[in-house]
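K.L.:
How does the following fold in three dimensions:
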Amino acid sequence: MKKCKIFSAVLTLILSLSSLSGCEKNQNLDKLLNKDDPVTIQIWHYYNGVQQTSFDAMVDEFNNTVGLEKGIIVEASTKNSISELSKSIISSAKKEPGADELPNIFETYSETAFVIDNLGMLADLSKYFTEDEINEYVDEYINEGKFSGDNSLKIFPTAKSTEIMMLNLTDWQKFADATGATFDDLKTLEGVAETAEKYYNYTDALTPDIENDGKAFYGRDSMANYMSIGAKQLGGEFFPKDENNQTYLNLNKDVVKKLWDNYYIPYIKGYYASESRYRSDDVKIGSIIALVCSTTGASYYPKEVTINDDYSYPIENVVLPAPQFEGCDPYIVQQGAGMSVIKSNEKLEYASSVFLKWFTDSERNIEFSINSGYLPVKKEANNFEKISEINSDSEKSVNDATMNAIKIAIDEINSCTLYTSMPFEKSAETRDILSDSIQNVATEDYKEISQRIKNGEKRDKVLEEYTSDEYFENWFENFSETLKQTMNEK
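P.N.:
The predicted model follows:
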């Protein structure tokens, strides 16, 4: 008993000293700041609309409270899009003619952060946060920012998203009543493909006098996500890292064939579609009734289907978890930009970290994130009851579709493993290849197949050519060679 009491006392002392160490660390850094001689922190972001309004309001709040107290003035400006922001940051970092001075903080995805870090220009934010503070954030979000392999924190999480499935419930119900289809059929990607075939046959049968006019059921917004998350689920991650933190290409033909069979094959048969820029637009024009999109896309899901100028009808929607490959460990995509800090001096870097810490306070971060379907970044904030409470108290509560998307996303985060590809020198180029490789050939082949059938050829006979193993082998050889060449480019 005496030994237990001694151990308990020692443990309490250690924890107390650890806590004091964190407090002393912040207090010592606070001495760098002077409220009578404030430091100005420039932020570049790509927020627009509701997000920009919300962010600007929070910057004003910071400047009038913590910033005023500590001597920090934050000035924020938008670059309108992530591509424009990325180009501007890289141009400024390389001091190209006409480029602006670098900001202190910039919003970024890992590919751009990787480029700036290779120039030796990113600050390690871990020195400005205690271990306890870091542990408050979702582990995978923090790990994404530690891409350099030396445990330094180069991207700080601010708002994240993942993928969900959305369904036109109005048209689904008619189909389900006629065929017995259920939501359980949509839990796996194999189930989605089978359901899409049933939907095509069901809609084709509605007009018995017209052959082969069945409708597509499903589409998805990000093919790069389908490829990378699918490969991870199937045990064949495309770009893993070795023990030296070096990325290498891992091409498993069986894994790629599974990806092919569950997207290309149903697509060329007319079961899937991708006609507009976003799949929510395809739902709006009646081309599909189910899609996988980012949680941020939930607010854009249409409330009616417009077939033509003379005919439209209202629809209800339902949000479901993103489907997984059957029998595999559940992975979901982790996406959304974070913020990086340009390496400068301790005063500016610390002032930047003070703002980031304030901005990601749980309640504040929830209020900012959910306005656009993003997810908060702290563990305690990923609680739907807490999110609902804050949303109901907000002057501008978000719509039901967005809240339903957030609820499903929170459930996914708590039951699946988050995954994102770590950046490497050719990560942007290889992501483009993953995005286009199956989709482009599927789109072109579907057009060609449709024309041949229209010209009088038998549908089954035409499809035999495109669904053969030989056809896949030829495509895979080209896909493989393109990735290898890209990885080896200097």
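K.L.:
When you work out contacts or count neighbours from here on, use the C-alpha atoms and nothing else.
P.N.:
Noted.
K.L.:
what sits against E140?
P.N.:
By Cα atoms under 8 Å, 6 or more residues apart in numbering, E140 lies in contact with L418, Y419.
K.L.:
same check, this time on V39
P.N.:
So V39 contacts L33, G71, I72, I73, L348, A351 (Cα under 8 Å, 6+ apart).
K.L.:
host element of the last one?
P.N.:
Using DSSP states H and E, the secondary-structure element containing A351 is helix 346-359.
K.L.:
mind listing the strands in the stretch 201-350 of the chain by residue range?
P.N.:
Remark: strands assigned in the stretch 201-350 of the chain by DSSP state E, counting those that start in this stretch are 218-220, 290-294, 304-308, 311-314, 317-321, 331-333, 338-341.
K.L.:
got these as a markdown table, with mean neighbour count and distance to F156 columns?
P.N.:
Converted to a markdown table, the strands of the stretch 201-350 of the chain look like this (neighbours: other Cα atoms under 10 Å; distance: least, Cα to Cα, whole Å):
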| stretch | mean neighbour count | distance to F156 |
| --- | --- | --- |
| strand 218-220 | 26 | 29 |
| strand 290-294 | 26 | 21 |
| strand 304-308 | 15 | 39 |
| strand 311-314 | 10 | 42 |
| strand 317-321 | 20 | 27 |
| strand 331-333 | 24 | 18 |
| strand 338-341 | 26 | 5 |
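K.L.:
could you dump the ones you listed to JSON lines with distance to V115?
P.N.:
What follows is the strands of the stretch 201-350 of the chain, written out as JSON lines (distance: least, Cα to Cα, whole Å):
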{"stretch": "strand 218-220", "distance to V115": "29"}
{"stretch": "strand 290-294", "distance to V115": "26"}
{"stretch": "strand 304-308", "distance to V115": "43"}
{"stretch": "strand 311-314", "distance to V115": "47"}
{"stretch": "strand 317-321", "distance to V115": "34"}
{"stretch": "strand 331-333", "distance to V115": "22"}
{"stretch": "strand 338-341", "distance to V115": "12"}
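K.L.:
To compare against the first, here's the next sequence to fold:
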Amino acid sequence: MKKSIIQILELPVLLTMALGLLACGTKVVSSAESPFSKERGGFSVKEEPLEITVWTYFSGIQQEAFQRTINRFNEGRGKDIGVEVKAYNPGSTLDLQNNLYGINQKKLAQGDYPDIVSLHTDTAMILEEEGVLTDLDSYFSKEDWSAFVPSFLEEGRLGRKYGGVKILPVAKSTELLYINKTDWDSFAEATGTSLSELSTKEGLLNVAEKYYRYTDSLTETPDDGKAFYGIDDYANYMLVGARELGVNLISVDEEGNPKVQFPKEVMKTLWDNLYVPIIKGYFTSEGRFRSDDVKTGDILAYTASSASSVYFPKEVIISDREQHAITDIVLPAPHFEGGEEIAMQQGIGMGVVQGNKKRVEASVQFLKWLTSYEENAQFAISAEYLPVRVDSFTVEAIDKEKGSGMDPSLEKALSTMSSNTLYFTPSIINLAEIRKALEYELQDKALSDRYKIETAMASGVSREDAIAEYDNDENFEQYYETILQEINYLLSDS
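P.N.:
Next up is the predicted model:
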């Protein structure tokens, strides 16, 4: 089994950085008081603009949308206040984290630091402990904050009840259920199955079993049914699923100390609704993403980020000779029957690196512009995310950017986040490693055991007997003890 514990990079005390950094004051700075305003004698049109840099992990349409947004700022508001923004992409999220963690090790000069960085909470926690991030409460008024969706701001406070906002929400997403409607229609007509059966995880599992038996019946080969469903993010399944069952697997107290709660009965329910259907061939994960598995015909449906809707394939390609066009339908992600309806809250947030007061001020001016009503709606929606403001967190805002009814995925994401209780992962230093443990301990074990079952079946063992070797309490107990030990180890190191 693939080992999922990866030691987090050491972040030494940022002595080199500290020498060049100035602490921000506590006074809220209005736009009129900004040193960049012309009334205050800011940069004149004859002077070179102050250049600030943004490090992001964006790619594809996100990167394109962000660059268009930066261009609008530089040609408009930025020109007025003498500020020019440039974006850099060090690579993936992990590449960005490694660059941030290694700032002091590389002994970069102050001018080489980014001014603004795209952040997840675990990275922000490490930088925050070293005093690297600016407290944005010093620059945004209560009226400014009242424009944001409250849950988005809460996440940006890094789990500290009385702490300031360190990650400014910029764009948000949730998870949705994507279905190959073309092939679903054929299956549904043949079996009398309804889309309404997919509203719960238990119903989804029943449909997946029905689909396996239906596809098995289409050939003379026994036990060659196809998987119906897959998941992009196993950690989200574990965290949100447990929350729907009334438990926070990982949480923090008011002081930010991590807590673990892994009731065996809750973990068994999560196991029964993911591990078991994988080893039975009802669910699977073949390609890098589940949209890849739909394209190859390995599954019919999957749960993934609402921001990934543009990657749903337009056709299924079985071989060079066998392919057909498909359309999609988007539904809310299924919930556990009888549990609280929880929606995953995730997306893009940005922090400002402590430094020269003028650079911090300029960075804040850009972020205020980026989260203004029109600009935030235009950027977020064009990047296939939802805006973060209360006044633009609406169907009308989506329709204005995309056209009425032209983006059902975003509209479904909006209705999901508006009607469900929102959940975001707690702010813990080792969160990335904890998520990897939740992701790969179950995924790797399930896929490995499924392969062993298929091997046994190929050698003549019956499907029922092959599955029984793994679908038992002893196997679950082994997994439970392993994951609990791993999570406790990671938390003790955080």
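K.L.:
With respect to T247 of structure 1, which of the strands of the stretch 201-350 of structure 1 lies nearest?
P.N.:
Nearest to T247 of structure 1, of all the strands of the stretch 201-350 of structure 1, is strand 331-333, at 19.3 Å by Cα to Cα.
K.L.:
Read off where the closest one ends up in structure 2.
P.N.:
Aligned by TM-score structural alignment, strand 331-333 of structure 1 corresponds to residues 342-344 of structure 2.
K.L.:
Quick one: residues in contact with that stretch.
P.N.:
Residues outside stretch 342-344 of structure 2 that contact it (Cα under 8 Å, 6+ apart): 173-175, 236, 240, 243-244, 335, 416-417, 420-424.
K.L.:
on that earlier part again, of all the strands of the stretch 201-350 of structure 1, which one is nearest D184 of structure 1?
P.N.:
strand 317-321 (9.9 Å).
K.L.:
The closest one aligns to what range in structure 2?
P.N.:
Using TM-score structural alignment, strand 317-321 of structure 1 pairs with 328-332 in structure 2.
K.L.:
Repeat that for stretch 188-196 of structure 1.
P.N.:
Mapped onto structure 2 using TM-score structural alignment, stretch 188-196 of structure 1 spans residues 200-208.
K.L.:
What lies in contact with the matching stretch?
P.N.:
Residues from elsewhere that reach stretch 200-208 of structure 2, judged by Cα under 8 Å, 6+ apart: 193, 197-198, 227-229, 273, 277, 282-283, 334-337.
K.L.:
What is the distance between the helix or strand harbouring G203 of structure 2 and the centre of its chain?
P.N.:
Of the helices and strands defined by DSSP H and E, G203 of structure 2 is found in helix 201-216. Centroid separation between helix 201-216 of structure 2 and its chain, computed with Cα atoms, centre = their mean, to the nearest Å, is 27 Å.
K.L.:
Superpose on structure 1 and give me the mean offset of that helix.
P.N.:
Following the fit onto structure 1, the mean deviation recorded for helix 201-216 of structure 2 is 0.7 Å by mean Cα distance after the TM-score superposition for structure 1.
K.L.:
relative orientation of that helix and strand 301-305 in degrees?
P.N.:
Put simply, helix 201-216 of structure 2 runs at 140 degrees to strand 301-305, going by axes from the mean of the first three to the mean of the last three Cα atoms, to 10 degrees.
K.L.:
quick one: the match of strand 317-321 of structure 1 to structure 1 mean distance?
P.N.:
Mean deviation for stretch 328-332 of structure 2: 0.5 Å (mean Cα distance after the TM-score superposition for structure 1).
K.L.:
next one: that stretch to chain centre, how far?
P.N.:
19 Å.
K.L.:
Also stretch 361-375 of structure 2?
P.N.:
23 Å.
K.L.:
Which residue range of structure 1 does it align onto?
P.N.:
By TM-score structural alignment, stretch 361-375 of structure 2 lines up with residues 350-364 in structure 1.
K.L.:
which residue in structure 1 lines up with I250 of structure 2?
P.N.:
Residue pairing (TM-score structural alignment): I250 of structure 2 is matched to F239 of structure 1.
K.L.:
residue in structure 1 matching L422 of structure 2?
P.N.:
Under the alignment (TM-score structural alignment), L422 of structure 2 pairs with L418 in structure 1.
K.L.:
Please apply the same query to K268 of structure 2.
P.N.:
By TM-score structural alignment, K268 of structure 2 lines up with K257 in structure 1.
K.L.:
For E448 of structure 1, see how far away its match is.
P.N.:
To E448 of structure 1, K257 of structure 1 is 22 Å away according to Cα to Cα, to the nearest Å.
K.L.:
Show me what the helix or strand encompassing A124 of structure 2 is packed up against.
P.N.:
In this assignment (DSSP H and E), A124 of structure 2 forms part of helix 121-129. In this structure, helix 121-129 of structure 2 makes packing contacts with helix 431-458, judged by 3 or more Cα pairs under 8 Å, 6 or more residues apart in numbering; DSSP states H and E.
K.L.:
Give the aligned range of the helix it packs on in structure 1.
P.N.:
Residues 427-454 of structure 1 are where helix 431-458 of structure 2 aligns, with TM-score structural alignment as the criterion.
K.L.:
buried residues in that stretch?
P.N.:
The neighbour-count check on stretch 427-454 of structure 1 (16 or more other Cα atoms under 10 Å) flags 427, 430-431, 433-435, 437-439, 442-443, 445-446, 449-450, 453 as buried.
K.L.:
Same check on stretch 274-287 of structure 2?
P.N.:
Going by neighbour count (16+ other Cα under 10 Å), the buried part of stretch 274-287 of structure 2 is L274, Y275, V276, P277, I278, I279, K280, G281, Y282, F283, T284, S285.
K.L.:
Now do the same contact list for the nearest residue to the last one once chain neighbours are set aside.
P.N.:
Distance criterion Cα to Cα, 6 or more residues apart in numbering; nearest residue to S285 of structure 2, sequence neighbours excluded, is G230 at 5.9 Å. Residues near G230 of structure 2 by Cα under 8 Å, 6+ apart: F283, T284, S285, R290, I299, A301, Y302, T303.
K.L.:
From these, pick the one nearest E411 of structure 2.
P.N.:
Using Cα to Cα, T303 is the member of those that sits closest to E411 of structure 2, with 16.2 Å.
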